[in-house]
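Novice: Have a look; sequence and predicted model below, questions after that.
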Amino acid sequence: MRDADVPAFTAFVEARSAALFRTALLLTGERHLADDLVQSTLERVCRQWRRVRAADSPEAYVRRILVNLAHDRRRKLRGTSEVPLDDGIGGGSVDPYKELDVRDELMRTLHTLPVGMRTVLVLRYFEDLDDAEIGTLMDVSPSSVRSQAARGLAKLRSAAGRQSSGARSGGAA
């Protein structure tokens, strides 16, 4: 990178790194992996800064790099097994932290989904992108995005139903 490009790159990093980290955390499920993913993304962006800066939407260009790197890492780790969910929901007592538990369960369940479904759901519901934008980022058709979203939501709902019925039957015993 030329010295003249450093201020623009620095400004971009300062403005977008928090959003990139949020997306990376949702895609990976672990802070250290998200940090690594953002770092790798920004390193690649730095090397290609002129091309990124000249793009119609530099933010979309960088998000595409992030998603592609996340998918590449997931493919490399495909041989590892998923961590099973702990239902952890107690019986009838009121828990002031239940909302946090529910969010934690959702995040754990989200990370059991195949990477494509998870990416579609993250980009749609956390990044608020439409089907065409997601399709462009993932290099799939908008109808494929809708299909992945529908199947992903169905799996999340099914898992939530199993967990809540498990908690009810566990609480009654």
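Specialist: Happy to help now that I have it.

Novice: C-alpha only now, for contacts and for neighbours.
Specialist: Will do.

Novice: need the longest helix for the chain.
Specialist: Longest helix in the chain by number of residues (criterion: DSSP state H): helix 142-172.

Novice: Show me what it is packed up against.
Specialist: Applying 3 or more C-alpha pairs under 8 Å, 6 or more residues apart in numbering; DSSP states H and E, we find helix 142-172 packed against helix 98-110, helix 115-121, helix 131-138.

Novice: So which bits of it are buried?
Specialist: 142, 145-146, 148-149, 152-153, 155-156, 159-160, 163, 167 (16 or more other C-alpha atoms under 10 Å).

Novice: now, which of those sits nearest Arg103?
Specialist: Using C-alpha to C-alpha, Ala160 is the member of the buried residues of helix 142-172 that lies nearest Arg103, at 11.2 Å.

Novice: most centrally placed residue in this structure?
Specialist: Centroid-nearest residue in the chain: Leu27, 2.5 Å away (criterion: C-alpha atoms, centre = their mean).

Novice: wait, doesn't that one sit right on Thr119?
Specialist: Yes - counting by C-alpha atoms under 8 Å, Thr119 is a contact partner of Leu27 at 6.4 Å.

Novice: put this beside the first:
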Amino acid sequence: MADTAEGFSSYVAARHAALTRTAFLLTGDHHAAEDLVQTALARTYLAWRRIHNQAALDSYVRRVMVNEHTLWWRRAWRRRETLTAELPDRPATDPRGDPGGSAEQDGDLWRLLRALPAHHRAAVVLRYFEDLSEAETAEILGCSIGTVKSRTHRALAALRAGLTPATTPEPAPARRDVR
């Protein structure tokens, strides 16, 4: 039992920050990200003795986080929460090293990422933030590689459309014939 607790503790110490960043990108909220990581780590601890491939631990924990996050947004009681128009005061720089500090500074991109459907956001986060392959992302999300490709394509198209200002094409300048 001591070996199990020691191995799990060292894993958590090494990977907690990275898992929290991924959870933050999935949830869009620091507190929900912390809850998601804690839930995923609790489930991982319960399965720790059954996990034989220690190299696949990150994939296992990410899969638990994606599944748990999906359960959260499907639950009816989560829909009863109301958003407020004003955010509470908070410091410009978080002394704890808020994992979303730099993402929030990106303004429009962050707003667009949060507006994506959860399954599109999960695909983008796993593919581009976690730098996983299409096959690894498909395994974590429990879907086919083609589904990962289409979700990623649609999500990126939505992000590009939101970031690209709608401009009308300017007429081409008149050609001058210089001889």
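Specialist: On my side now, so go ahead. Keep in mind that what you see is a predicted model, and the values were worked out from it rather than measured.

Novice: that older thread, list the contacts of the residue nearest to the centre of the first structure.
Specialist: 34, 70, 111, 115, 118-119, 122 (C-alpha atoms under 8 Å, 6 or more residues apart in numbering).

Novice: What of Glu104 of the second structure?
Specialist: By C-alpha under 8 Å, 6+ apart, the contact list for Glu104 of the second structure reads Trp110.

Novice: how close does it get to Arg114 of the second structure?
Specialist: Noted for Glu104 of the second structure: a distance of 11 Å to Arg114 of the second structure, by C-alpha to C-alpha, to the nearest Å.

Novice: Checking Arg73 of the first structure next. Helix, strand or coil?
Specialist: Look at Arg73 of the first structure: counting by DSSP: H, G, I helix; E, B strand; the rest coil, its state is helix.

Novice: go on, Asp56 of the first structure?
Specialist: Three-state assignment for Asp56 of the first structure (three-state DSSP): coil.

Novice: Run a quick neighbour tally on it.
Specialist: Using other C-alpha atoms under 10 Å, the number of residues around Asp56 of the first structure comes to 9.

Novice: if we can go back for a sec, can you give me the angle the longest helix of the first structure makes with helix 98-110?
Specialist: 130 degrees (axes from the mean of the first three to the mean of the last three C-alpha atoms, to 10 degrees).

Novice: Leu113 of the second structure contacts Arg121, correct?
Specialist: Yes - Leu113 of the second structure is within contact range of Arg121, at 6.6 Å (criterion: C-alpha under 8 Å).

Novice: what residue of the first structure takes the place of Glu139 of the second structure?
Specialist: Mapped onto the first structure by TM-score structural alignment, Glu139 of the second structure lines up with Thr136.

Novice: That match - how many residues pack around it?
Specialist: 14.

Novice: OK, contacts around it?
Specialist: Contacts of Thr136 of the first structure by C-alpha under 8 Å, 6+ apart: none found.

Novice: Trp72 of the second structure touches Glu81, doesn't it?
Specialist: No - counting by C-alpha under 8 Å, Trp72 of the second structure sits too far from Glu81 to count as a contact (12.0 Å).

Novice: More neighbours: which of the two?
Specialist: Trp72 (15 against 8).

Novice: Excluding chain neighbours, what is closest to that one?
Specialist: Arg78 (6.7 Å; C-alpha to C-alpha, 6 or more residues apart in numbering).

Novice: Okay, buried residues for the lengthiest helix in the second structure please.
Specialist: In the second structure, assigned by DSSP H, the helix with the most residues is helix 2-27. Buried positions in helix 2-27 of the second structure, judged by neighbour count with 16+ other C-alpha under 10 Å: 8, 16, 19-27.

Novice: just stretch 28-48 of the first structure next, same as before
Specialist: For stretch 28-48 of the first structure, a neighbour-count test (16+ other C-alpha under 10 Å) marks 28, 33-35, 37-42, 44-46 as buried.

Novice: one step back: after superposition, how close is the longest helix of the second structure to the first structure?
Specialist: Following the fit onto the first structure, the mean deviation recorded for helix 2-27 of the second structure is 0.7 Å by mean C-alpha distance after the TM-score superposition for the first structure.

Novice: report the angle between the axes of the helix or strand just after that helix and helix 2-27?
Specialist: Reading on from helix 2-27 of the second structure to the C-terminus, the next helix or strand found by DSSP states H and E is helix 30-47. For helix 30-47 of the second structure against helix 2-27, the angle by the same axes, to 10 degrees is 150 degrees.

Novice: What is the corresponding segment of the first structure for helix 30-47 of the second structure?
Specialist: With TM-score structural alignment as the criterion, helix 30-47 of the second structure aligns to 31-48.

Novice: Same list, the buried residues of stretch 28-48 of the first structure, but as TSV with distance to Arg53 of the first structure please.
Specialist: As requested, the buried residues of stretch 28-48 of the first structure are exported to TSV (distance: C-alpha to C-alpha, whole Å):
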residue	distance to Arg53 of the first structure
Thr28	27
Leu33	26
Ala34	23
Asp35	23
Leu37	20
Val38	18
Gln39	18
Ser40	18
Thr41	15
Leu42	13
Arg44	13
Val45	9
Cys46	10
